[in-house]
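> Structure for this input, please:
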Amino acid sequence: ANMEFYLSQVTRAQEEERKRVAREIHDESIQSLATLALGIDAIARGKEKLSEDVLRRLKGLRAETDSILDGLRCFSHKLRPGVIDQVGLVAALEILTEELNKENSVKTSLEVAGSERRLTPETELALFRIAQEALHNVKKHSRATEAKIRLKFIRSKVKLTASDNGRGFELPDTLSDFATEGKLGLIGIQERTRLLGGKLLVRSWAGRGTTVVVEVADIQGMKG
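Got it, this is the predicted structure:
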């Protein structure tokens, strides 16, 4: 019981810290770089006659600034996907899968079934983190070429499934054994599922991929 309490407190503290860092990146670093980019543009378009060499260097600096801005925005989104608060889980998952596809590492798709609706903020964030961690595991460990996220809305519950066609692995006797085997990502998924009062199922076959299924109650759906 003490370990479960500790894990839940750590998980909540991680989210608060991620939120704080993401806000600082947006309010300070990103805003400062955006101002710098505008300054470079102003110099390039100014009345002073600049040589072609200087203009070329300014263009290079602007491109480098844009690249850093894109990287920071991507990092900030991974820390705290603000789009969840604004337009919901599905839109955030669409962005997540699009980002993976841009990296050209694993072909990733998203399927949404049932009557799409907003969930509680805690549920949406936890399900996003579960999908994020599952796809990170696919990219880092599975040697898969394809991955799929499926979000199914049912009247009183929501089911999130993450599957891949990777090399798979041998499942331990209990999910708690993932920690001793170094599969900390799955421990994180297990803990987030537990905090939601949900059910977790992990299936894996050697050479045939892995499937992670999380099912949680939808309190708002029950009321509808």
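
> Please make it C-alpha for all contacts and neighbour counts, starting now.
Will do.

> For Gly39, see how far away the residue lying farthest from the centre of the chain is.
Distance from the centre of the chain peaks at Lys49, with 46.6 Å (CA atoms, centre = their mean). Distance, Lys49 to Gly39, by CA to CA, to the nearest Å: 16 Å.

> Just confirm Arg167 contacts Glu146, I think it does.
No: here Arg167 does not reach Glu146: they are 11.5 Å apart, not a contact under CA atoms under 8 Å.

> shared neighbours, these two?
Common contacts of Arg167 and Glu146, defined by CA atoms under 8 Å, 6 or more residues apart in numbering, are absent altogether.

> returning to that earlier point: may I have the secondary structure class of the residue farthest from the centre of the chain?
With DSSP: H, G, I helix; E, B strand; the rest coil as the basis, the three-state label of Lys49 is coil.

> swap in Gly197?
Assignment for Gly197 (three-state DSSP): coil.

> list the contacts for it?
Per CA under 8 Å, 6+ apart, neighbours of Gly197: Val216, Ala217.

> could you redo the last one with a cut-off of 7 Å?
Val216 (CA atoms under 7 Å, 6 or more residues apart in numbering).

> how close does Thr120 get to Ala126?
When Thr120 is compared with Ala126 (using CA to CA), they lie 10 Å apart.

> My error: substitute Leu79 in the last question.
13 Å.

> cool, Asp173 as well?
Asp173 is 25 Å from Ala126, by CA to CA.

> more neighbours, these two?
Ala126 (20 against 8; other CA atoms under 10 Å).

> buried ones in the lengthiest helix in the chain?
Criterion DSSP state H: the longest helix present in the chain is helix 52-79. By neighbour count with 16 or more other CA atoms under 10 Å, helix 52-79 contains the buried residues Leu55, Leu58, Arg62, Thr65, Leu69, Leu72, Arg73, Ser76, His77, Leu79.

> Before we compare anything, build this one as well:
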Amino acid sequence: MSNKDLNKAIENLFNTTLEVMESGKEEIKSMVIDLKDDYARKVMELSDIQQKLLLTIEEVDTLAIEEKRSRKRLAEVSNDFKRFNEADIKDAYEYTHSLRSRLEIKRQEERLYIKRRQELELGLKKMLHNIDKGEKTIDKLAKIAEYIEGNKKDFNETIEDINKMQMFGIKVIEAQEEERKRISRDIHDGPAQDLANVMLRAEYCEKVIDKDMEDAKSEIRELKKDVKVTLNNIRKIIYDLRPMSLDDLGLIPTIEKYIEGFKADSDLNIQLQYSEGIEGLNSGIETAIYRVVQEALNNIKKHANAKNVSIDFSLMENAKKNIFIKIEDDGVGFSETHYKEKAESKSCGFGIIGMKERIEVLEGKFSLDSRENMGTVIKISIPVIEEGRLN
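You can find the predicted model right below:
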């Protein structure tokens, strides 16, 4: 896509975004208006409920006084058979009962009014919150639209960087998912299986310890071996996540330790050289360098069919201090066409492209020179940032 087409596409994108935002703003305005209308109706209903509640409270108070008098009258009539006959008692009882019924009805009305008043007050409070939230959202959308409208050129100029960051983000996510899968697989195939075996051996020991002590002791010895193996496997998984020696020993000793272990699992002859002063780097830089060396060696082991590898660390003093890394092998190498195909392939993983992007994030430079049957050379330079100064 040409720059002209790209700018036009961006212009259309901005216009569409602004239209969507304007449409959303109008919808929110309509919702706020409806909320305000509903709020006004609820306020009127609350006022009506409040008036009815006050009248009902007065009626309840009046009925309560009257009911108390009627009960007193009923007691008086019921205890004076000389002055009052059966008809008088019946009338007094029925009147008292009628008052009680009316009082209970009014009290029920009072409770219902109070409940409704509470519901309305709570609803009105929520409506005010939503109205305020809606109006603030409208203001924010207006400001965002104004900002977008006034900064289209800036967006056009940075679109390429955004695309790069997006692709890098995808690569990072893919790498994270692959790492999670690897960790899950390592735990499932390693410590999880080992611990299941430990459980079975422990249960067996429980069964035979009272019957055959020697067998139980033998089983416990084997159990200790299993636990030791499991512990070593867990330590290896932890080390692969982030070598603690980076914090304890520093970059070069950690890489030396990794190379020794790597040589034990491969036929590669790996030579490490470094100059003095490569220490005290920012932890983020140290981790990136360690991962790049790790990835480079794994690529060489899997694909290069090499016999010898040299890794060289040095410091360069230019306008500012840089650490320079050179990783060279004598393997089969590959053509530039093959490299481009791998770079454009979605299946290339985090390998070479990932190494390059790791370095570029640190404002460093990454180059790769390879020819068929002539090996591969990776050159890296990174600005030196002391620990605690990387933003």
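
> TM-score of the superposition?
Counting by TM-score structural alignment, normalised by the length of the first structure, the TM-score of this superposition works out to 0.74. Behind it: 207 aligned residues with a CA RMSD of 3.7 Å.

> Map Arg143 of the first structure across to the second structure for me.
Under the alignment (TM-score structural alignment), Arg143 of the first structure maps onto Asn305 of the second structure.

> do Arg192 of the first structure as well
Using TM-score structural alignment, Arg192 of the first structure pairs with Arg358 in the second structure.

> could you say which helix or strand contains that match?
helix 351-361 (DSSP states H and E).

> List the buried residues for that helix?
Gly351, Ile352, Ile353, Gly354, Met355, Lys356, Glu357, Arg358, Ile359.

> Kindly report the same for stretch 100-107 of the second structure.
Buried residues in stretch 100-107 of the second structure (16+ other CA under 10 Å): Arg100, Arg102, Leu103, Lys106, Arg107.

> Among those residues, pick out the one closest to Glu177 of the second structure, please.
Arg107 (65.1 Å; CA to CA).

> got a list of what that closest one touches?
Contacts of Arg107 of the second structure (CA under 7 Å, 6+ apart): Val60.

> how about it, secondary structure?
Under three-state DSSP, Arg107 of the second structure comes out as helix.

> What's it aligned with over in the first structure?
So, by TM-score structural alignment, Arg107 of the second structure is left unmatched.

> Please, where are all the strands along the first structure?
107-114, 146-153, 157-164, 199-205, 209-217 (DSSP state E).

> which one of those lies closest to Arg12 of the first structure?
That would be strand 209-217 among the strands of the first structure, by CA to CA, at 18.2 Å.

> State the distance from the residue positioned nearest the centre of the first structure to Gly185 of the first structure.
By CA atoms, centre = their mean, the first structure has its centre lying nearest to Gln132, at 3.8 Å. According to CA to CA, Gln132 of the first structure stands 10 Å off from Gly185 of the first structure.

> now Gly71 of the first structure
From Gly71 of the first structure to Gly185 of the first structure the distance is 23 Å (CA to CA).

> Next up, the contacts around the equivalent of Ile325 of the second structure over in the first structure.
With TM-score structural alignment as the criterion, Ile325 of the second structure lines up with Leu160 in the first structure. Contacts here follow CA under 7 Å, 6+ apart; on that basis Leu160 of the first structure touches Arg150, Leu151, Lys152, Val213, Val214, Glu215.

> re the thing from before, closest to Ser109 of the first structure out of the buried residues of helix 52-79 of the first structure?
After measuring the buried residues of helix 52-79 of the first structure against Ser109 of the first structure - CA to CA - the closest member comes out as His77, at 19.0 Å.

> I'd like to know how far the closest one sits from Thr35 of the first structure.
His77 of the first structure is 20 Å from Thr35 of the first structure, by CA to CA.

> cool, and Gln86 of the first structure?
Taken as CA to CA, the span from Gln86 of the first structure to Thr35 of the first structure is 25 Å.

> again with Glu116 of the first structure
39 Å.

> got it, and Arg129 of the first structure?
32 Å.

> Counting neighbours, go ahead and name the busier of those two.
Comparing Arg129 of the first structure with Thr35 by other CA under 10 Å, the one with more neighbours is Arg129, at 21 against 12.

> Tell me who's in contact with the closest residue to Leu200 of the first structure other than its chain neighbours.
Of all residues not flanking Leu200 of the first structure in the chain, Val214 sits nearest, at 4.7 Å (CA to CA, 6 or more residues apart in numbering). By CA under 7 Å, 6+ apart, Val214 of the first structure lies in contact with Lys159, Leu160, Thr161, Thr193, Gly198, Lys199, Leu200, Leu201.

> Need the counterpart of Val214 of the first structure in the second structure.
In the second structure, Val214 of the first structure lands on Ile380 (TM-score structural alignment).

> Work out for me the element Leu63 of the second structure sits within.
helix 3-79.

> counterpart of that helix in the first structure, which residues?
Using TM-score structural alignment, helix 3-79 of the second structure finds no match anywhere in the first structure.

> What is that helix packed up against?
helix 86-150 (3 or more CA pairs under 7 Å, 6 or more residues apart in numbering; DSSP states H and E).

> swap the cut-off to 8 Å and go again
Contacts defined by 3 or more CA pairs under 8 Å, 6 or more residues apart in numbering; DSSP states H and E place helix 3-79 of the second structure against helix 86-150, helix 152-187.
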